[in-house]
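sharing a model that was predicted from the sequence below.
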Amino acid sequence: MIRVIDFLLALIGLCLLWPVLLIICLIGYFDTGSPVFFQQRVGKNRHLFTLIKFRTMPVDTQSVATHLVGKSSVTPLGGFLRKTKLDELPQLINVVKGDMSLVGPRPCLANQQDVIEAREIRNVFTARPGITGLAQIEDVDMSTPTRLAELDAKMLESLTVSLYFSYIVKTVLGAGTGDRV
């Protein structure tokens, strides 16, 4: 049921928001020269997939967790995109493809062993990763792997259709500040 809702909402979102995506791409081209960013992330059952996002840092920025990168690495446009969460919009493509859900644990990098281990213990990898979830609206990011994995597991154990929509609405309304840098 959730997969059908994911697919329909993501497809509707892409259809309605394509002008916004196009404008961000154009502005992003002048900001970094490469507005869209592709990165390998850990998905369901620890399978790697290619996550799609709008670029918020220069092209040559090291591929590490956001909290390990200096704040000066975020471009002015990137700061705006992160604050408004618009940098996440291209992930609607990942949702349509089935790599992700709208709601689920945020996908980590393959080199974030502390996050992977904490999630493995709590069976978090049994679910598709999501664009948003309980940890994101509670301002918990990958800089605190154990707390993140605990919230991810709690969310997955209690997730209902009602909570699913609640997490989406809270995210759209601005709950959570995004990844720390």
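Perfect, thanks for sending it.

from here on, contacts and neighbour counts on C-alpha atoms
OK.

which residue is the nearest non-sequential neighbour of residue 164?
In this structure, residue 164 finds its nearest non-sequential neighbour in residue 103, 6.3 Å apart by C-alpha to C-alpha, 6 or more residues apart in numbering.

distance of residue 153 from residue 97?
With distances taken as C-alpha to C-alpha, to the nearest Å, residue 153 is found 24 Å from residue 97.

what's the helix or strand for residue 26?
Assigned by DSSP states H and E, residue 26 belongs to helix 2-32.

which SSE is immediately downstream of that helix?
strand 36-42.

name the helices or strands packed onto that next one?
strand 48-54 (3 or more C-alpha pairs under 8 Å, 6 or more residues apart in numbering; DSSP states H and E).

check the secondary structure at residue 155 for me.
At residue 155, secondary structure determined by DSSP: H, G, I helix; E, B strand; the rest coil is helix.

neighbour count: residue 153 and residue 97, which is higher?
Using other C-alpha atoms under 10 Å, the more surrounded residue of residue 153 and residue 97 is residue 153, with 23 against 12.

measure the more buried one to residue 94 for me?
Distance, residue 153 to residue 94, by C-alpha to C-alpha: 22 Å.

how about residue 79?
23 Å.

with residue 152 instead?
19 Å.

quick one: which of the two has more around it?
Counted by other C-alpha under 10 Å, residue 152 and residue 94 do not tie: residue 152 has more neighbours, with 25 against 22.

and the host helix or strand of that one, what's buried?
For residue 152, the element it lies in under DSSP H and E is helix 145-158. Buried residues in helix 145-158, counted by 16 or more other C-alpha atoms under 10 Å: 145-153, 155-156.

presented hereafter is structure B, for comparison with structure A:
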Amino acid sequence: MSSISHPASSAHGPVARERAAATHVTGESVARYAFAGVRLLLAFEFLWAFGDKLFGWGLSTPTDRAWINGGSPTEGFLGSIEGTFAGFFNPMAGNPVVDWLFMLGLLGIGLALALGIGMRIAAGTGAVLMLLMWMASLPIDVNPFVDYHLLDAVLLIGLAAFLAGDTAGLGRWWSERSLVKRFPALR
């Protein structure tokens, strides 16, 4: 009997290399779709907040305090801040300019994430919004530093850097538009 094994059965043979390559592609695909899933979940988070503040679906915003019924989308959250930055945020509560900026931000960020386009702008503005909401939440009751606002801010930046809009989204198509090629920040 020969002690020489067939190259295909060797741990370093062509079959082993093909299996390793297939595993890598599969792992990469899983990562791409996982990040696309996170992108869509965050889109739903932003769009739900927009819809609830606009229509008052009764979960976070009562119907009688909905924006279309004369309520303010910022009054409840910003008006009730008692923490470290209360003096900064409380005066903004109910301001019509702040209401419009907040609502346009929720809608724009949510739509961009859902479609996978404009991810850089959505990530930047979304991260700023989440960081402001994190600051407004300080001090945090259950953890001295981390809450979901901070995690969402970091996730948004990662999604844009990973080009998460290209998978299960229109990001790749969007990147081919002449305007986006001319202004890469729109990617």
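Noted; the coordinates are in hand. Just so it is clear, the structure is predicted and the values come from calculations on it, not from any experiment.

any chance you could compute the TM-score here?
Aligned and superposed, the two chains score 0.26 in TM-score terms (TM-score structural alignment, normalised by the length of structure 1); 75 aligned residues with a C-alpha RMSD of 4.8 Å.

thinking again about what came up before, helix or strand right after the helix holding residue 152 of structure 1?
Taking DSSP H and E, what comes next after helix 145-158 of structure 1 is helix 161-172.

what comes up buried for that next one?
164, 167-168, 170-171.

ok and that helix relative to helix 2-32, angle-wise?
Orientation check (axes from the mean of the first three to the mean of the last three C-alpha atoms, to 10 degrees): helix 161-172 of structure 1 against helix 2-32 gives 10 degrees.

residues in contact with helix 161-172 of structure 1?
With contacts defined as C-alpha atoms under 8 Å, 6 or more residues apart in numbering, helix 161-172 of structure 1 is touched by 2, 102-103, 132-134, 136-137.

could you check the angle helix 145-158 makes with it?
Per the same axes, to 10 degrees, the angle that helix 161-172 of structure 1 makes with helix 145-158 is 140 degrees.

for burial, what's the neighbour tally of residue 21 of structure 1?
By other C-alpha under 10 Å, 16 other residues sit near residue 21 of structure 1.

same deal with residue 17 of structure 1?
Here the count is done by other C-alpha under 10 Å, and residue 17 of structure 1 has 12 residues near it.

for residue 108 of structure 2, same thing?
Applying other C-alpha under 10 Å, we find 21 residues neighbouring residue 108 of structure 2.

chain neighbours aside, what residue packs nearest to it?
Spatial nearest neighbour of residue 108 of structure 2, excluding adjacent residues (C-alpha to C-alpha, 6+ apart): residue 122 at 7.4 Å.

now do the contacts for the one you found.
Counting by C-alpha under 8 Å, 6+ apart, residue 122 of structure 2 has contacts 108-109, 112-113, 156.

counting neighbours, which of those residues comes out on top?
residue 113 (34 neighbours).

just the contacts of helix 161-172 of structure 1: which are in strands?
Among the contacts of helix 161-172 of structure 1, the residues falling in strands (DSSP state E) are 102-103, 132.

redo these as JSON lines? Include neighbour count and distance to residue 31 of structure 1.
Shown next, in JSON lines, are those (neighbours: other C-alpha atoms under 10 Å; distance: C-alpha to C-alpha, whole Å):
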{"residue": "102", "neighbour count": "28", "distance to residue 31 of structure 1": "28"}
{"residue": "103", "neighbour count": "26", "distance to residue 31 of structure 1": "30"}
{"residue": "132", "neighbour count": "24", "distance to residue 31 of structure 1": "26"}
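
next, format these as JSON lines and append distance to residue 9 of structure 1.
Output for these, formatted as JSON lines (distance: C-alpha to C-alpha, whole Å):
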{"residue": "102", "distance to residue 9 of structure 1": "8"}
{"residue": "103", "distance to residue 9 of structure 1": "12"}
{"residue": "132", "distance to residue 9 of structure 1": "14"}
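
and those residues, which is closest to residue 20 of structure 1?
For these, the closest approach to residue 20 of structure 1 (C-alpha to C-alpha) belongs to residue 102, at 18.6 Å.

quick one: the closest one and residue 2 of structure 1, what's the gap?
The spacing between residue 102 of structure 1 and residue 2 of structure 1, counted by C-alpha to C-alpha, is 9 Å.

what of residue 118 of structure 1?
For residue 118 of structure 1 relative to residue 2 of structure 1 (C-alpha to C-alpha), the value is 25 Å.

how about residue 25 of structure 1?
Remark: distance between residue 25 of structure 1 and residue 2 of structure 1 (C-alpha to C-alpha) = 30 Å.

who has more neighbours, those two?
residue 25 (18 against 13).

let me know whether the more buried one touches residue 36 as I believe.
Yes - contact criterion C-alpha atoms under 8 Å: residue 25 of structure 1 and residue 36 qualify, at 7.1 Å.

between these two, what contacts are shared?
With C-alpha under 8 Å, 6+ apart, residue 25 of structure 1 and residue 36 have common neighbours residue 54.

what helix or strand is residue 157 of structure 2 on?
Remark: residue 157 of structure 2 resides in helix 148-161, with elements defined by DSSP H and E.

nothing else from me, thank you.
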